[in-house]
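Student: Give me the fold of what follows.
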Amino acid sequence: MSNVIRSSRAGAVVTLVIDRPEEKNLLTIAQVRELTAAIKEASATDAKAIVIRANGPDFCRGRDPRDGSGAPNALALRTSTLEPILAAYAAIEAAPQPVIALVHGAAHGFGTAVTSACDISIAADTARFKLPEMEHNLPPTLAMSAVVPNVSKKALAWMVFALEELTAEQALQIGLVSTVVPEAQLDAALDKVLATVTSRAAPSLVAVKDFLRVAYHMEPRGLADYSANALATVLSSRER
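Tutor: Predicted coordinates for the structure are as follows:
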């Protein structure tokens, strides 16, 4: 793993830091792959939470546009450039632990998508969100796929077609982030939620994460059965 994605563990929390501030935390596809690998590695541990944050003035301004694909055809382009991005979103969703984004500065493109994909997203009041791909006539369908579960069609269409950069408060209103705090209180807000999460038993955390993963895709009767089975499993476990 390069120095762009730094991983550390303190107690029951694994923290992943995007550390390319000199490039506004723009990520190449290789670095997106590194982030995915780091998420998967953290997922395989007994950590109770995974935090994704960034060093420098911005969270992540998206994919580095200078990172050309060089793919000769559509299939090769999908394999080399598009699927690694989708894999990052999938790794966040598949992690058994809650994944928490700590967002400040600009979160554009991939940065907006990661914010949405995480289970909890804490935004500084100075954070800004945008899907800018249509400025280059590129439909941001990959990022949109990560945003769709959390925001309305109207809100997403506005972000894409109007190309408006949203404030943190606007992002909160449409469901893109969980909460907004003054930037100076960002770490304190993270510490507070981590104290709560890590004090809970692992089976309960996993059950909630699993439920959130499937709940919005199930019909009501099946969802009711799933919820009963999930709760019964936790109640019968030794640790809860």
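
Student: use CA for all of it now, contacts and neighbours both
Tutor: Noted.

Student: Can you list the residue ranges for helices in this structure?
Tutor: 29-43, 74-77, 83-94, 110-117, 141-147, 153-157, 168-174, 186-198, 202-215, 220-235 (DSSP state H).

Student: Which residues belonging to the longest one are considered buried?
Tutor: Along helix 220-235, these residues count as buried under the neighbour rule (16 or more other C-alpha atoms under 10 Å): 223, 226, 227, 230, 234.

Student: My understanding was that the fourth one contacts residue 207; is that so?
Tutor: Yes: counting by C-alpha atoms under 8 Å, residue 230 touches residue 207, with 6.1 Å between them.

Student: I have a second one here; can you model it like the first so I can compare?
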Amino acid sequence: MEMLERRDTSGIVHLHMNAPKRFNALTDDMLAALQAQIDTLKTDRSAKVVILSGAGKAFCAGHDLKEMQAGRAQDDKGRAYFKDLFTRCAKVMTGLQRLPQPVIAQVHGIATAAGCQMVASCDMAIAAEDTKFGVNGVNIGLFCSTPMVALSRNIPRKQAFEMLTTGKFISAKQAEDYGLINRSVPAGDLEDETLKLAETVASKLGAAVAIGKEAFYEQMLLPLDQAYDYTGEVMVENMLWRDTDEGITAFLEKRPPDWA
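Tutor: Okay, the predicted model is just below:
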């Protein structure tokens, strides 16, 4: 049984975390498996969309606390191990965002701490209505500082700060209202609704979606005028493509595009 299962169907890559007894915790092995897939997907031209899901009762419960405590058994009390762990985790989170393919989190059960960070790091997210979200490390004396990075870039600062300082869980409805997820659906519809979204995105010109995803995140880091200058150049490049010419021509001629 693989810890991270991959299944490809019609341009959609399904990555399924398969460690249900550990609530799909981000162990060293799980982080390595996720990073390996991210490295592969960077250059996978057949992949248009990625769905990330989890087996069992939870999407992801964050870091494995038993593994973290074992990391303390070093001369430096674990300083080097912890630094490496959080660096590896950050590489996975930023790697999801930097993939050319949109990544959709299919969330159920709970998404806590680094698991909530993973949801926030995905480009889109659909959750079952009974899902709970939290950055609850403060409850055990560990402030969720790295999950805070992704969380605070998804939801308003006061809601993020309340979650971080109280350790309280929020419902899927609250997560939707805050902007952490796109929408919540009945649990029985979760897989179908996520797939429907993935299929819609996969039907578009993959190269256009890829260049658009990169530009989406890059322009957010720039002042307004620079953002327009940058995205204007992106659109110029996009307009010069053969497939974009074909897409516009097909639209004007009221026919499906013949993309290469």
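
Student: What does the superposition give as a TM-score?
Tutor: Overlay of the two chains. TM-score (TM-score structural alignment, normalised by the length of the first structure): 0.94; 239 aligned residues with a C-alpha RMSD of 1.5 Å.

Student: before we move on, the earlier item: can you redo the buried residues of helix 220-235 of the first structure as TSV with distance to residue 55 of the first structure?
Tutor: Output for the buried residues of helix 220-235 of the first structure, formatted as TSV (distance: C-alpha to C-alpha, whole Å):
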residue	distance to residue 55 of the first structure
223	40
226	40
227	39
230	38
234	38
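
Student: Could you count how many residues lie near residue 188 of the first structure?
Tutor: Using other C-alpha atoms under 10 Å, the number of residues around residue 188 of the first structure comes to 12.

Student: typo on my end, it should be residue 57 of the second structure
Tutor: Residue 57 of the second structure: 14 surrounding residues under other C-alpha under 10 Å.

Student: same thing with residue 9 of the second structure?
Tutor: Using other C-alpha under 10 Å, the number of residues around residue 9 of the second structure comes to 8.

Student: residue contacts, residue 28 of the first structure?
Tutor: With contact taken as C-alpha atoms under 8 Å, 6 or more residues apart in numbering, residue 28 of the first structure is in contact with 63, 64, 67.

Student: residues near the equivalent of residue 175 of the first structure over in the second structure, how many?
Tutor: In the second structure, the residue paired with residue 175 of the first structure is residue 179, using TM-score structural alignment. A count of nearby residues for residue 179 of the second structure, using other C-alpha under 10 Å, gives 18.

Student: got it, and residue 150 of the second structure?
Tutor: Around residue 150 of the second structure there are 22 other residues, counting by other C-alpha under 10 Å.

Student: Please verify my assumption that it contacts residue 123.
Tutor: No: in this structure residue 150 of the second structure lies outside contact range of residue 123 using C-alpha under 8 Å: 11.1 Å.

Student: circling back to that earlier point, among the contacts of residue 28 of the first structure, name the ones in strands.
Tutor: Judged by DSSP state E, the subset of the contacts of residue 28 of the first structure located in strands is empty.

Student: Wait, the match of residue 175 of the first structure touches residue 154, no?
Tutor: Yes: at 6.3 Å, residue 179 of the second structure counts as touching residue 154 under the criterion of C-alpha under 8 Å.

Student: Common neighbours of these two, please.
Tutor: Joint contacts of residue 179 of the second structure and residue 154 (C-alpha under 8 Å, 6+ apart) do not exist.

Student: Cheers, nothing more for now.
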